[in-house]
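>>> One predicted model, sequence on top.
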Amino acid sequence: MKKKILASLVATMAVGATCAFAANPFVDVPTDSWAYKSVVELADAGVIQGVDGTYFQGNRNITRYEAAEMTAKAMAHMDKASVEQRAMINKLADEYADELNSLGVRVSNLEQKVGNVKMTGDFRIRYKHQSDAFTRNGGNNVSSDQFQYRMRLRANAYINDKTKAVLGVSTNNKTFFDGDNTTAADKDTNSIFVDDAYVTSDLTKNFNVKAGRWDFYNLGNGLGLQYGDVFEAMQGQYKLGNFTLTGGFGEFKEGAGYTGYYKDGDGNIVYNNNTFNHTTPITTTTPNGVTTNTHSLVGVQTGYGEIEGAFNKVGFGVYYNAFNDSVAKTQNLSKIIGGYAKFQLGNQWNLIGDYQKVKKQTTSATDDDANLWGAKLSYGAAAFNKTGSWDAWLEYINADPNALYGSTNSWRQANLLDNVKSWGVGVDYTIGKNVMFSVMQSFASSLKDSSYGTKDPNEETRAQFVFVF
C-alpha cells in the first residue's frame, strides 16, 4: 500500500506541480527535509492538504479514502502526464475504483477545481473484405480488401459545474495499403477536420441545451442504420421522470451518396457509392432499364423531435424528422418517422428493434416511400475499462430500395443496408484496458427487390482494434 501511494504522489507531483517556490504550508516539514520540495509542490497543486491544513504528518498511514482523493486529483491532470505516469494513475484508479465511485459528484468537483480542460481521444485500425465492393485509384481498380485507420482528439473544457465546451478533430477514415502512388502529403491534404465544436449546458435540473457541431447524431437513437455522423444543430432536451423529450433544428454535414447499385465484372449494376455535389444528384440506370437518383443527407436541414421512455428493463422512443429545404427536395426526401424498443432479458441478454418509414416528396416506380428496420440481440457487455469483458451479438436488417440516405452508424458497407435482407454476427473483446478487438460477419444477404438489381450483395467481413485514451 505504501509503495502504491508513494508512486501516486510521485506521478501526481510530476503531473500537477505548478510552482517550485511556493510557501511551505506545513509546520512539520523543515526546509532541509529530503521531501520538502515534493511536499510543497504537491500542496501547491492541491493534491494533498495535510491534517487541518497545518500538519503534513508524513509518518501517518493514510486511509484508502484519502488515497482515492489523491488519485482523483491526479486523474484531473491526465492531460499533462507522460505515458508512464498515465499507466501508474490508471493502476491506482483500478486499485481504488470502489472508493472513487463512492466519491460521486465530489470527484467531478475536484476535477473542475484542479484542471478544467481534459484531453481524450481514440484510434481505430480496421480491415474490411467484400468482393467487388471497394474502389481505389480513382475507381480504376476493384479490390475486395481495405485497410483503414482513424484518429480523433477531444478537448473537454469544463466552464462551470453546469456548462461544458468540446472541441474535437478527426482524420476521418484513411485508407492505406491501397496501391495508390499518391504521396502522403498530397493524399492527406485537408483530411483533418473539426468534427466537434459545441457547448452544452444544464439550464435547470431537468433542462439541457446543446449548440454547435458534434461528431455523432444518431437519427432516432436506435440502431443508427440511417445516420450516425457529423451534425450541426441547436437542441433542447427536457427530462421528466422516466421520459426524455428532445427537439431541435440542424443540418447533416457528412455522408456519401447511395444508390444501392454497383457495376460488377459482368456489367451488372449491383451497388454504386458516389462522391458528388449533393445539390446535383447522379442518375443511375440499371441493366433492366430502372433509373434512380443517388441520395444523400449532406447539406439537408431537418427539424426533429423525439420522445423516449425508460422503465426498469424496457426502453423505447418515437421520433420524427422533417425535411423541407431545397436540398431535401432535390433529394426527394420529405420526412422520416420511426421508433425503437429496447429490452433487457435477464442480466446478460439485450434486444433492440428499430423501424423507420422514409417518406418521399414525390413517389414513383423508381423512388417510392421506403421501410427500413432492423433488430439486434446481444449477450454480455464489452467495456474499455474492464479487461476480459466481452459481448457477442446477432442482427437482422431489412431495407426497401432507396431507403438509405446518410452516413450510417452501422458497421456495414452501404450496399448491405439498401434493398437488402441480411443477417450479421459479431464479437467484441477487451484485450487490455482501453483496447478492444472486434470482428463482424454478414451472412444470408440477398436483394429484397430483384427489379432494382441483378445480383445479391457479397458478404462482408470486418475486424478492428480500437484504442481509447
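Received the coordinates, thanks. Numbers count the residues shown, from 1 in each chain.
>>> alpha carbons only for contacts and neighbour counts from here, please
Will do.
>>> ok, now how distant is the spatially closest residue to Thr163 that is not a sequence neighbour from Lys448?
Using Cα to Cα, 6 or more residues apart in numbering and skipping the chain neighbours, the partner closest in space to Thr163 is Ser201 (4.2 Å). Using Cα to Cα, to the nearest Å, Ser201 is found at 45 Å from Lys448.
>>> that older thread, distance check, the residue nearest to Thr163 against Asp215.
Ser201 sits 18 Å away from Asp215, taking Cα to Cα as the criterion.
>>> ok, now how distant is Val270 from Gly260?
In terms of Cα to Cα, Val270 sits 7 Å off from Gly260.
>>> second one coming, line it up with the first:
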Amino acid sequence: MKKTLVSALTTALVVGAASTTFAAANPFSDVPADHWAYDAVSQLAADGVIEGYGDTTFRGNQNITRYEMAQMIAKAMAKTDVSAADKALIDKLAAEFSDELGNLGVRVSNLERNADMVKWNGLVEYTYTSTRHDTNTSKKVKNNDDDLVFRLEPKAEVNKNWDVHARLDADIKLDSDKGHDGTVDLKRVWAEGHYDNFNVKLGKLPNAINLISTTDDPYSGAAVTFGKDFKVTLEGGRLDATQFGDMGRNMDGLLPSNSNDVFKKGDDTVNFQAINLGYAKNKFYGNAGYEHMDGATLVANSLPKAYNNDYKAGKDSEYKANIWFVNAGYRFDHNSFFKAEYAQNTEADNYDNAYSFEYDYKGAQQQNKGSWGMYLAYRNLGQYAAPWSTYGDGVDGGQKGIEVGTGYTLFKNVQLFAKYFNGKDIAADKDAEKLFGRVDVFF
C-alpha cells in the first residue's frame, strides 16, 4: 500500500483529527480524562444543561475526582427541560456515579444503580503513519504503516469501593493483511479501590504519572494516590525494557532491527519506582516528580557512551535511569489551553533532557458531532530523558521539531485524527518527518 507523503497528508487532513494530545493534563484524580463520562458531561455542557465548575468552564483536559463529577451530574439531574438524548446521558452518568450522588443526598433508583455491573466499552481504530528520515548518504529512508486495532475495555464493579478493569487488543497490519497470529493480547488488567481522597491500583496497570518522560506502556505493580487539590502519587513494579529499544537510534537516525540489539534476551525487564506531587485548582495545574528504573542488561556496544556513566566498551552494562520532571498548564478560557514540560535523566551523559511547549485550541468531543480542535507544539525529546514518550504518535524519542494536529468529530462516537511533525533526528542531526492519521469508532 504505497502512497506519497503529499497525497497521504492531503487525505489525512481531510479526514483527520488530533489524537491523544488532548489527553489528561492532570493525572492525580479518580476519574481519568479519557473516561466516557468526560464526553457525556461535555455534551451536556454544550447543550447548556450544566455549567461545569461554576466559573463557566468545563476542564475536560484534566482529571477530576468522582465527587466533582457527581456535583455536575446532580445539577444536570435537577433540570427538567432537557431533550431525550440528554436525559439518556444523565441517566447513564447517574448509574455510574450513584455512590457519590448518594453522599450528596441525591437519590438514584436501585434499578439504575445495579444495572450493568459489568460495562463494556471499546473501539475500532485505523491508523496510517508515514515517516521519512534523511541519512548520511543521499538515500532517504521511508516507511509507511497501516494498522487496524479492535479493542475491548471491560469494567466490572465488585462493590461500592472496588472495581476491576481490563483492556484487550487485536492488531492487524493492513499493508500485509497480517495480525499477531490471530491472537488477542491482554494489555492491562487491574483492581482499583476508591476511598474518598485515596485511590489504589493493583495489577498490570497504566501509568498514573503520564508525562513527557514516562513509558507509554503499562507496568506490573501498584499505585496509590492521596490528597485533594494537592495530590501525591506513588508507583512501583516491573516494566518491560524492550520498549526502550529506540534509544539505540544510530547516526543515520535509524532504529535497531529489534530490541534484542539493545537488551540482553532474558534480562530485559527493569525495576520501576516513581513519585509525583501534583496541584490542580481552578484554571491551573502543576506537577513535579521523579522516576527510577534499573535492572535490565544492555548488550555490549548496543548504545553509545552517551547513555550512562557505567558504559564500558565491549562489555555488557546495566540499564539505569533517574529522571526528574516538572510540568504546568493553564486554561485561559473555554477554548485556549497552554502547557509546558521538562525532564532530565541524571544518569545520561548526553541526550539527557527533554522539553515540550504546547498550545491547544478547543477540542473534539466524542459525543458532540461537529466539535473540533487543533494544537501547535514544539518538542525536543532527548532519547534518554524520554525513552518511550507519550508523544510518540508525532515527535518521537530522539527527535525534535514542530508538531501540529487537528481533530474533528464526524459523527457521535466517530472521530478523525491527524498530526504532522517536521524536525530532526537529534543524534543524526538529519531532517525527519512524520504524518499520522487516525479514525476511531467508539462503542
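Ah, there it is. Quick caveat, the model's predicted, so the values are computed rather than measured.
>>> Can you calculate the TM-score here?
Here the TM-score for the pair of chains, by TM-score structural alignment, normalised by the length of the second structure, is 0.66; 328 aligned residues with a Cα RMSD of 3.1 Å.
>>> returning to that earlier point: in terms of helices and strands, where is the equivalent of the residue nearest to Thr163 of the first structure over in the second structure?
In the second structure, Ser201 of the first structure lines up with Gly193, judged by TM-score structural alignment. Using DSSP states H and E, Gly193 of the second structure sits in strand 185-195.
>>> which other helices and strands contact that strand?
If you count contacts as 3 or more Cα pairs under 8 Å, 6 or more residues apart in numbering; DSSP states H and E, strand 185-195 of the second structure packs onto strand 162-173, strand 198-205.
>>> Of those, flag the one that's most buried.
Each of those was scored by mean neighbour count; the highest is strand 198-205, a mean of 20, by mean count of other Cα atoms under 10 Å.
>>> just checking, what packs against the helix or strand just after it?
Downstream of strand 198-205 of the second structure, the first helix or strand assigned by DSSP H and E is strand 219-227. Judged by 3+ Cα pairs under 8 Å, 6+ apart, the packing partners of strand 219-227 of the second structure are strand 198-205, strand 230-240.
>>> re the thing from before, neighbour count for Val270 and Gly260 of the first structure, which is higher?
Using other Cα atoms under 10 Å as the criterion, Val270 of the first structure and Gly260 rank with Gly260 on top: 30 against 24.
>>> quick check, the more buried one in a helix?
No: using DSSP: H, G, I helix; E, B strand; the rest coil, the assignment for Gly260 of the first structure is coil, not a helix.
>>> could you list every residue that touches it?
Shown in contact with Gly260 of the first structure (Cα atoms under 8 Å, 6 or more residues apart in numbering): Val270, Tyr271, Asn272, Asn273, Pro401, Asn402, Ala414, Asn415, Asp418, Asn419.
>>> Could you report the neighbour count for the residue lying closest to it once chain neighbours are set aside?
In space, and not counting its chain neighbours, Gly260 of the first structure is closest to Tyr271: 4.5 Å by Cα to Cα, 6+ apart. By other Cα under 10 Å, 24 other residues sit near Tyr271 of the first structure.
>>> Just tell me what Tyr271 of the first structure corresponds to in the second structure.
Here Tyr271 of the first structure is matched to Leu254 in the second structure, going by TM-score structural alignment.
>>> Could you measure from its match over to Leu298 of the second structure?
From Leu254 of the second structure over to Leu298 of the second structure the distance is 18 Å, taken as Cα to Cα.
>>> Kindly report the same for Val441 of the second structure.
The gap separating Val441 of the second structure from Leu298 of the second structure is 40 Å, by Cα to Cα.
>>> Same drill for these two, tell me which one is more crowded.
Under the neighbour definition other Cα under 10 Å, Val441 of the second structure and Leu298 were set side by side, and Leu298 has more, 24 against 17.
>>> Quick check: the residue nearest to that one when sequence neighbours are not counted vs Asp216 of the second structure, distance?
Leaving aside its chain neighbours, Leu298 of the second structure sits nearest to Phe263 (4.6 Å; criterion: Cα to Cα, 6+ apart). From Phe263 of the second structure over to Asp216 of the second structure the distance is 18 Å, taken as Cα to Cα.
>>> ok, the two, which is more surrounded?
Applying other Cα under 10 Å to Phe263 of the second structure and Asp216 shows that Phe263 carries more neighbours, namely 27 against 18.
>>> most centrally placed residue in the first structure?
With the centre of the first structure defined as its mean C-alpha position, the nearest residue by Cα atoms, centre = their mean is Phe216, 6.2 Å away.
>>> what residues are up against that residue?
So Phe216 of the first structure contacts Gly228, Asp229, Val230, Phe231 (Cα under 8 Å, 6+ apart).
>>> rewinding a little: in the strand holding Gly193 of the second structure, what counts as buried?
By neighbour count on 16 or more other Cα atoms under 10 Å, the buried set for strand 185-195 of the second structure is Lys187, Arg188, Val189, Trp190, Ala191, Glu192, Gly193, His194.
>>> would a markdown table of the residues you listed with distance to Gly373 of the second structure be doable?
Output for these, formatted as a markdown table (distance: Cα to Cα, whole Å):
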| residue | distance to Gly373 of the second structure |
| --- | --- |
| Lys187 | 29 |
| Arg188 | 29 |
| Val189 | 32 |
| Trp190 | 32 |
| Ala191 | 34 |
| Glu192 | 32 |
| Gly193 | 34 |
| His194 | 33 |
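>>> Before I go, just wanted to say thanks for your time.
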